[in-house]
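Novice: no sequence for this one, just the structure:
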């Protein structure tokens, strides 16, 4: 073998070894592409897609601290100053389906009061699809009507039940006409106790299965709106009807609402009372239902007047056939976005016990 052949053979061997080594080299994997949070604007501000899904999520809530001076709901109260805090966490979801948006609404609430008294509860939890809603929510007797004014103590003159389980259908024709039909839990009360009158909590409910019922309709055109709603208490077998007119005059908002009780001598869930029962008792200790509740009818009215883009003044007046008069006024001040400072003053006169109550609130609230 000559030198030339040896050199060519060695070069071929080295080249083959280099090729084999290159085939075994480790190549770094490409990084997975990052999936950024996508904004979901189909259902309003604040929604975003849960990564890897087509479900939109919105998280919000509030932190509130407020002081109260006396109790607008209890003429017997002699407590001076109370202070308490509230935190709420709101979680909403929405997914598009062939039947429209599938939504959920959940609100958790935690509270701390003077004396280290704490409480926590599931305020709302409901599912909605195609106009139907099932779960816990304020009664449609209040929610559909828009409550009773832009004040904290809007229900000193009782305007109906709040948190309860329900099966509801809401209809919106898209031309200003709306309607609602709701079957509601006949055992629910706004605070979990029997607070609507003697007949409500003394009746034997062991064999009672029927739900309460609410139905209403409304029409809005331009700056004017009208709604009427009725509620039937299946335990007391009585109910109430409310009718409301809303109007706008430029930036000023005003409303007038009236309620009629089917039997003014009885309390029921839809024409009951928020007042301390001890203030509505006779000398023998029995509850005077007609005087403690509306009697046959009740009236509410109010105005909201924007002073500027940061300040609004509200007034609510209410009166009942049982001669309870209430006036509440407040200022809603938003020095910066999502921060509310709200001083409020309430005056209540009870003709049947010849007593007056003056109560105040100073509220600080941060929404997010």
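Specialist: Right, received. Where do you want to start? Since the model is a prediction, treat every value here as computed from it, not as a measurement.
Novice: rest of the way, CA atoms for contacts and neighbours
Specialist: OK.
Novice: distance check, the nearest residue to residue 184 once chain neighbours are set aside against residue 194.
Specialist: Leaving aside its sequence neighbours, residue 184 sits nearest to residue 166 (C-alpha to C-alpha, 6 or more residues apart in numbering; 4.3 Å). Distance from residue 166 to residue 194, counting by C-alpha to C-alpha, to the nearest Å: 18 Å.
Novice: between those two, which is the more surrounded one?
Specialist: A count of neighbours by other C-alpha atoms under 10 Å puts residue 166 above the other of residue 166 and residue 194, at 25 against 16.
Novice: distance between the helix or strand where that one lies and the chain's centre?
Specialist: Taking DSSP states H and E as the criterion, residue 166 maps to strand 163-172. In terms of C-alpha atoms, centre = their mean, to the nearest Å, the centre of strand 163-172 is found 13 Å from the chain centre.
Novice: which is the next helix or strand following it?
Specialist: strand 177-184.
Novice: give the other helices and strands that that following strand contacts.
Specialist: Packing contacts for strand 177-184, counted by 3 or more C-alpha pairs under 8 Å, 6 or more residues apart in numbering; DSSP states H and E, involve strand 163-172, strand 212-221.
Novice: how far away is residue 44 from residue 296?
Specialist: Distance, residue 44 to residue 296, by C-alpha to C-alpha: 42 Å.
Novice: ignore what I typed, I meant residue 344.
Specialist: Applying C-alpha to C-alpha to residue 344 and residue 296 gives a distance of 29 Å.
Novice: do residue 83 as well
Specialist: From residue 83 over to residue 296 the distance is 36 Å, taken as C-alpha to C-alpha.
Novice: same question, residue 32
Specialist: Remark: distance between residue 32 and residue 296 (C-alpha to C-alpha) = 70 Å.
Novice: out of those two, which sits in the more crowded spot?
Specialist: residue 296 (19 against 6).
Novice: correct me, but that one touches residue 319?
Specialist: No. Using C-alpha atoms under 8 Å as the test, residue 296 is too far from residue 319 to be in contact (11.6 Å).
Novice: show me where the stretch 201-350 of the chain has strands.
Specialist: Using DSSP state E, counting those that start in this stretch, the strands of the stretch 201-350 of the chain run over residues 212-221, 224-233, 238-249, 252-261, 297-306, 311-320, 324-333, 339-350.
Novice: structure B:
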């Protein structure tokens, strides 16, 4: 017998012994693998959280901004150009229950060196993190930090890149219930934190009163009708304003606001739409979007140069937008907005103060590939102050101002 035959025989024997021992071992199944399943109930992007019947969607954006500013009274301390970046991420969890949809939504934004509306922030570095939304919905109930139910333009449209517009644009702490009546009709009653609806500060001649603590939250109501052709809504709000302890003449008053919104779809244009929203307010200037103006305003003043009673500001504002897709990859929007606010008898002479401002903006957005867009926008703002002059800021000692801004935004969504 040769050496080769001995080796082959030994190998065959070892293999036979191994096979016999393996046959005596108990049979076991592999661990079950739970794969992530697509949830198509709520649209694309949702998946089932393993081990549950809850569908989750995770999304986000990265935005890069490049802006230029010009107009009246820019000094060496002001920025004529400014760059910043922003990251957004959100989580949308939904569960269909026997009592209706249970949903929770959370979004957080992070910015590197945020740019103010006027671009005048000359700080060299500053990173911020902020909660954009955090709310729970169950059936018709909405609870948490969500967009105010006064109006719908800012929440449903608001298609400017940088430019301001003047209407309710705040995310607020609220508790709301929306009843659906069928046929597109709905009604919402929302109790909202009045501190989120304040407008503080003034840069016109007069004595702005310090805000007191909140006693009564804001009450907001809206009636809305949605149809194939668009949507229409009417809304109203009540708002308390009261002086702080430091103000000698203690006062407690209530303001209000009312408005209407209309959106019309344009079938001849892909995603074509025309939207207009207007409102009037007395003692509740946040609902006009007064906090978005280029010069700071206040809910109220102590009239007659600080010697008289508390008097809330009043006025009206309107915003309109026309937009749609020019081509499958090119979107265009034109937005115009105007605000007119008045303060009665705020000066020692008893005269009134009035601020008027308008902004016109146009932008184009080009989709390079799915999920990647680049936008360009130009905006012009002009304002006047009647019966007073601006006492601080870049427009001090003036009664009018004009500014413009332009820029590019690169956006990656996922």
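Specialist: Thanks, I have the structure now. As the structure is a computational prediction, the values presented were derived from the model and not from experiment.
Novice: make CSV from the helices and strands packed on strand 177-184 of the first structure and add distance to residue 289 of the first structure to it.
Specialist: Converted to CSV, those look like this (distance: least, C-alpha to C-alpha, whole Å):
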stretch, distance to residue 289 of the first structure
strand 163-172, 23
strand 212-221, 20
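Novice: residue 68 of the first structure is in contact with residue 81, isn't it?
Specialist: Yes. The pair residue 68 of the first structure / residue 81 is scored as a contact, 5.7 Å apart, by C-alpha under 8 Å.
Novice: of the two, who's got more company?
Specialist: Taking other C-alpha under 10 Å, residue 68 of the first structure and residue 81 do not tie; residue 68 has more neighbours (20 against 14).
Novice: which ones are touching the more buried one?
Specialist: Residue 68 of the first structure sits next to 81, 82, 83, 359, 360, 361, 362 when contact means C-alpha atoms under 8 Å, 6 or more residues apart in numbering.
Novice: could you dump those residues to TSV with distance to residue 308 of the first structure and secondary structure?
Specialist: Converted to TSV, the contacts of residue 68 of the first structure look like this (distance: C-alpha to C-alpha, whole Å; DSSP: H, G, I helix; E, B strand; the rest coil):
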residue	distance to residue 308 of the first structure	secondary structure
81	31	strand
82	31	strand
83	30	strand
359	27	strand
360	24	strand
361	22	strand
362	21	strand
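Novice: show me which pair in those residues is furthest apart.
Specialist: Maximum pairwise distance among the contacts of residue 68 of the first structure (C-alpha to C-alpha): 13.5 Å, between 83 and 359.
Novice: ok, those two, which is more surrounded?
Specialist: Between residue 83 of the first structure and residue 359, residue 359 has the larger neighbour count (other C-alpha under 10 Å), namely 21 against 16.
Novice: quick check: closest non-adjacent residue to whatever residue of the second structure lines up with the more buried one.
Specialist: Counting by TM-score structural alignment, residue 359 of the first structure lines up with residue 405 in the second structure. Spatial nearest neighbour of residue 405 of the second structure, excluding adjacent residues (C-alpha to C-alpha, 6+ apart): residue 69 at 4.5 Å.
Novice: gap between the one you found and residue 33 of the second structure?
Specialist: Using C-alpha to C-alpha, we find residue 69 of the second structure at a distance of 57 Å from residue 33 of the second structure.
Novice: so between those two, which is more surrounded?
Specialist: More neighbours surround residue 69 than the other of residue 69 of the second structure and residue 33, with 20 against 6 (other C-alpha under 10 Å).
Novice: that one against residue 78, yeah?
Specialist: No. Between residue 69 of the second structure and residue 78 there is no contact under C-alpha under 8 Å: 9.5 Å.
Novice: tell me the contacts of the counterpart of residue 238 of the second structure in the first structure?
Specialist: Per TM-score structural alignment, the equivalent position to residue 238 of the second structure in the first structure is residue 232. Applying C-alpha under 8 Å, 6+ apart, one finds that residue 232 of the first structure lies in contact with 212, 213, 214, 238, 239, 240, 270.
Novice: which of the residues you listed has the most neighbours?
Specialist: Counting by other C-alpha under 10 Å, top hit in those: residue 270 with 29 neighbours.
Novice: aligned partner of it in the second structure?
Specialist: Checking TM-score structural alignment: residue 270 of the first structure goes with residue 287.
Novice: look up how far residue 290 of the second structure lies from the closest residue to that match other than its chain neighbours.
Specialist: Spatial nearest neighbour of residue 287 of the second structure, excluding adjacent residues (C-alpha to C-alpha, 6+ apart): residue 168 at 4.7 Å. Here the criterion is C-alpha to C-alpha. By it, residue 168 of the second structure lies 9 Å from residue 290 of the second structure.
Novice: do the same with residue 310 of the second structure
Specialist: Separation of residue 310 of the second structure from residue 290 of the second structure (C-alpha to C-alpha): 19 Å.
Novice: who has more neighbours out of these two?
Specialist: residue 290 (30 against 24).
Novice: residue contacts, the more buried one?
Specialist: Counting by C-alpha under 8 Å, 6+ apart, the residues that residue 290 of the second structure touches are 166, 167, 199, 296, 297, 339.
Novice: residue contacts, the fourth one?
Specialist: Meaning residue 296 of the second structure. Applying C-alpha under 8 Å, 6+ apart, we find residue 296 of the second structure in contact with 200, 201, 202, 203, 290.
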